[in-house]
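Engineer: Sequence first, predicted coordinates after that:
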Amino acid sequence: MMFKILILQAWYALSDEALEKQIARDLMFRRFIDLSLSEAVPDHSTIWRFRQLLNTENLLEALLEQINHHLEQNSIIVSLGSINIIDVSVIEAKQSRKRKGRNGNNTQDPEADYNVKIATDGKRKTTYGYKMHANTDEDGFVKKMTYTPGNVHDSKEFDKLLGINKHKNKNKIKTCGEVYADSAYANKKNDEKLGKQNNKVLHRAYRNTPLTDRQKQENKQRSSIRYIVERTFGLLKQHHGLAKARYLGLERNKTRAQLIAMSHNLKTGMNIFKQMRSLGDCYAQ
């Protein structure tokens, strides 16, 4: 029941207090978590403690894998021939500016950091916060994710997102399918890990070495696939409140992001299941 409560929280972007009130007065919420009218609603402190327990016991990554495995068993996620689309999204910290608190202390989140991005118009955009790194498939399901301070380079989480199996004498990739990513991930080490067949990382132009016409065409095609992960981040921010961190500290915000990723996968899975059932009804007629 408690896990279902956290999924509801992620779906509707509710605080612990607001979630407690919503369960108390919404019959649909009660029905979803199998809570009868005569049963007491878990209070916000209980919700908080259960969420912290999932983190301290390191259960969240396994839960995401279990959800994805369940969706795969029901033919909603396609694993054979699945592709990997990797990207990162910057999340503003709850306290992003340096301000003095009541005791004169700096209230800025000490575990976040600055991310500097050059926009298409050449201007620098600086954000104090965190980064969510994600690997999605072609349907936008989050396969793996990590969470870091904003100053960590995108490529640092590449191995974790792809589940690279490291050996003493070799470094092989543990994945089936092509890997799409922007040019921030383009380097010699990643090229060797992926091999020519799986490497769909955008080509990078260097000083005195512009892109060839073929590379430009390949980048255009790869970008048309890569937008899927950008769309996923857009949904997580627009509908689940991921644009800004809710808590202070990396671990608590990482836990929230992991639960949001799970809720997104379940919601996406339900939508695909409805489409499959609708098509089945059409063929039956």
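Structural biologist: Looks like it came in fine.

Engineer: rest of the way, CA atoms for contacts and neighbours
Structural biologist: Will do.

Engineer: longest strand anywhere in this protein?
Structural biologist: strand 124-136 (DSSP state E).

Engineer: tell me the angle the helix or strand immediately after it in the chain makes with strand 124-136.
Structural biologist: Counting by DSSP states H and E, the next helix or strand C-terminal to strand 124-136 is strand 142-149. Between strand 142-149 and strand 124-136, the angle comes out at 150 degrees (axes from the mean of the first three to the mean of the last three C-alpha atoms, to 10 degrees).

Engineer: Show me what strand 142-149 is packed up against.
Structural biologist: helix 60-73, strand 124-136, helix 158-162, helix 250-284 (3 or more C-alpha pairs under 8 Å, 6 or more residues apart in numbering; DSSP states H and E).

Engineer: just those: most buried one?
Structural biologist: Most buried of these, by mean neighbour count (mean count of other C-alpha atoms under 10 Å): strand 124-136, with a mean of 22.

Engineer: and the host helix or strand of Asn115, what other elements does it pack with?
Structural biologist: Asn115 belongs to strand 113-118 when assigned by DSSP H and E. Contacts defined by 3+ C-alpha pairs under 8 Å, 6+ apart place strand 113-118 against strand 124-136.

Engineer: From what I see, Ala261 and Lys143 are in contact.
Structural biologist: No: using C-alpha atoms under 8 Å, Ala261 is not in contact with Lys143; the gap is 9.1 Å.

Engineer: Name the surrounding residues that touch stretch 157-175.
Structural biologist: Stretch 157-175 has contacts (C-alpha atoms under 8 Å, 6 or more residues apart in numbering) with 84, 86, 133-135, 144-146, 185, 193-194.

Engineer: Any chance of the helices and strands packed on strand 142-149 in CSV with distance to Lys21 as columns?
Structural biologist: Shown next, in CSV, are the helices and strands packed on strand 142-149 (distance: least, C-alpha to C-alpha, whole Å):
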stretch, distance to Lys21
helix 60-73, 25
strand 124-136, 30
helix 158-162, 37
helix 250-284, 20
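
Engineer: structure B:
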Amino acid sequence: MTQSGFFDVEERLARLSGLGDQLEAFSQTVDFEVFRPELNKALAYSDRSKGGRPPFDPVLMFKILVIQTLNNLSDERTEYLINDRLSFMRFLGLGLSDRVPDAKTVWLFRERLTQAGAIDVLFNRFDATLRNAGYLPMSGQILDATLVAAPKQRNTNEEKADLREGRIPQDWQDKPSKLSHKDRHARWTLKFTKAKRQDDGSMPATDLAIPFFGYKSHVSIDRKFRLIRKWKATDAAASDGARLREGLLDKTNMASTVWADTAYRSKANEDFMDKHGFVSKVHRKKPHLKPMPRHIQRSNAGKSVIRSRVEHVFADQKSQTGLFIRTVGITRATMRIGLANIVYNMRRFLLLERINASA
């Protein structure tokens, strides 16, 4: 085996470029320096007048979070792959002899941003970048929510009763290490899905209700570019419709039309949209114990053609980046969902730029 040299590494990187390195496309299209002011403000590092090892560059660390989110990696796996993959090193601007952040450093960086509540500011910073590039929210907006799984909790009936009452079980209070691993914010809910056709070809009369534990990601995308413009994270049992009145609507969209499924249909929401100048295209519900009128069926079908575009966003996040909550608590879950939304917008930005370049 011959000893590798500088030109061997360059040749391998050139080959990776030829094979289509997604991270290289990120570096060429996304200006990560735009995040630096917000990162510096959130991290609030000292001036190191007392000495000590300087922290890693915040933009480099943020790019590590992007790698994590793109590939659904744990902190330990992230550390290993940065050391192992030339494509990761190139994206981060690291050489073979450069120091690589370990798993604990990655965790501390993300935790510091989480506790500073920086994810909203970072999301808005990239949204401003999209607008400056010409991708203004237009043609109306589409609202929807998706369930995001979290590790199931093995709680006793007594512990469940305490949690429902908003209390911390006494056993958890006596064992801080146990409490730190218990997610008191994630909730159980039922996920309804269509039943499969039977062997005889008939369809069951009722849908399936599957228990689900975790959180919920609520988004509003613009109809034109399908970019996420507003978002919110809640526990899985939270109502979809109530979020509409809690800042999920994008008032900067150049059109006033709002599409959403029947979960968002309520008098309170219709009054709210009418008061703020929005035009509702929310699906109408089936009358109780009555067949759906034909004209409402046709109306809902027409709305579904447009509303279904938001489903592609969630499908992309779950199939391409494996959206899943590994952490404990709503604050960290919000950070995870927010990062997934930023990375989705980055990937969408790459696609839109590629389409424009070939037009």
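Structural biologist: Thanks, I have it. Since the structure is predicted, the reported quantities are computational estimates derived from the model, not experimental observations.

Engineer: one step back: between Ala261 and Lys143 of the first structure, what contacts are shared?
Structural biologist: With C-alpha under 8 Å, 6+ apart as the test, Ala261 of the first structure and Lys143 both reach Leu64.

Engineer: Nearest to Val90 of the first structure among the helices and strands packed on strand 142-149 of the first structure would be which one?
Structural biologist: strand 124-136 (4.6 Å; C-alpha to C-alpha).

Engineer: how far apart are that closest one and its match in the second structure?
Structural biologist: Once the two models are superposed, strand 124-136 of the first structure sits on average 1.3 Å from its counterpart in the second structure (mean C-alpha distance after the TM-score superposition for the first structure).

Engineer: Tell me the residues of the second structure aligned with that strand.
Structural biologist: Aligning strand 124-136 of the first structure against the second structure (TM-score structural alignment) gives residues 209-221.

Engineer: go on, stretch 251-258 of the first structure?
Structural biologist: Under TM-score structural alignment, the match for stretch 251-258 of the first structure is residues 331-338.

Engineer: list the contacts for the counterpart of Val106 of the second structure in the first structure?
Structural biologist: Using TM-score structural alignment, the equivalent of Val106 of the second structure in the first structure is Ile47. Contacts for Ile47 of the first structure (C-alpha under 8 Å, 6+ apart) come out as 2, 5-6, 16.

Engineer: Same list (the residues you listed) but as JSON lines, adding neighbour count, distance to Ser278 of the first structure and secondary structure.
Structural biologist: Compiled in JSON lines, those are given as follows (neighbours: other C-alpha atoms under 10 Å; distance: C-alpha to C-alpha, whole Å; DSSP: H, G, I helix; E, B strand; the rest coil):
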{"residue": "Met2", "neighbour count": "13", "distance to Ser278 of the first structure": "32", "secondary structure": "helix"}
{"residue": "Ile5", "neighbour count": "20", "distance to Ser278 of the first structure": "29", "secondary structure": "helix"}
{"residue": "Leu6", "neighbour count": "21", "distance to Ser278 of the first structure": "29", "secondary structure": "helix"}
{"residue": "Asp16", "neighbour count": "18", "distance to Ser278 of the first structure": "36", "secondary structure": "helix"}
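
Engineer: Reformat those as JSON lines; add distance to Lys172 of the first structure.
Structural biologist: Below are the contacts of Ile47 of the first structure laid out as JSON lines (distance: C-alpha to C-alpha, whole Å):
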{"residue": "Met2", "distance to Lys172 of the first structure": "39"}
{"residue": "Ile5", "distance to Lys172 of the first structure": "39"}
{"residue": "Leu6", "distance to Lys172 of the first structure": "36"}
{"residue": "Asp16", "distance to Lys172 of the first structure": "43"}
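
Engineer: Return the closest of the residues you listed with respect to Asp213 of the first structure.
Structural biologist: Leu6 (49.2 Å).

Engineer: what residues are up against that closest one?
Structural biologist: 47, 51, 259.

Engineer: Distance of the residue mapped onto Phe126 of the second structure from the first structure relative to Tyr128 of the first structure?
Structural biologist: In the first structure, the residue matched to Phe126 of the second structure (TM-score structural alignment) is Ile67. For Ile67 of the first structure, the distance to Tyr128 of the first structure equals 32 Å [C-alpha to C-alpha, to the nearest Å].

Engineer: now do Tyr12 of the first structure
Structural biologist: Here the criterion is C-alpha to C-alpha. By it, Tyr12 of the first structure lies 25 Å from Tyr128 of the first structure.

Engineer: what's the answer for Asn190 of the first structure, then?
Structural biologist: From Asn190 of the first structure to Tyr128 of the first structure the distance is 28 Å (C-alpha to C-alpha).

Engineer: Repeat that for Lys220 of the first structure.
Structural biologist: 31 Å.

Engineer: Ok, Gln108 of the first structure next?
Structural biologist: 9 Å.

Engineer: Over to Ala40 of the first structure?
Structural biologist: Distance from Ala40 of the first structure to Tyr128 of the first structure, by C-alpha to C-alpha: 40 Å.
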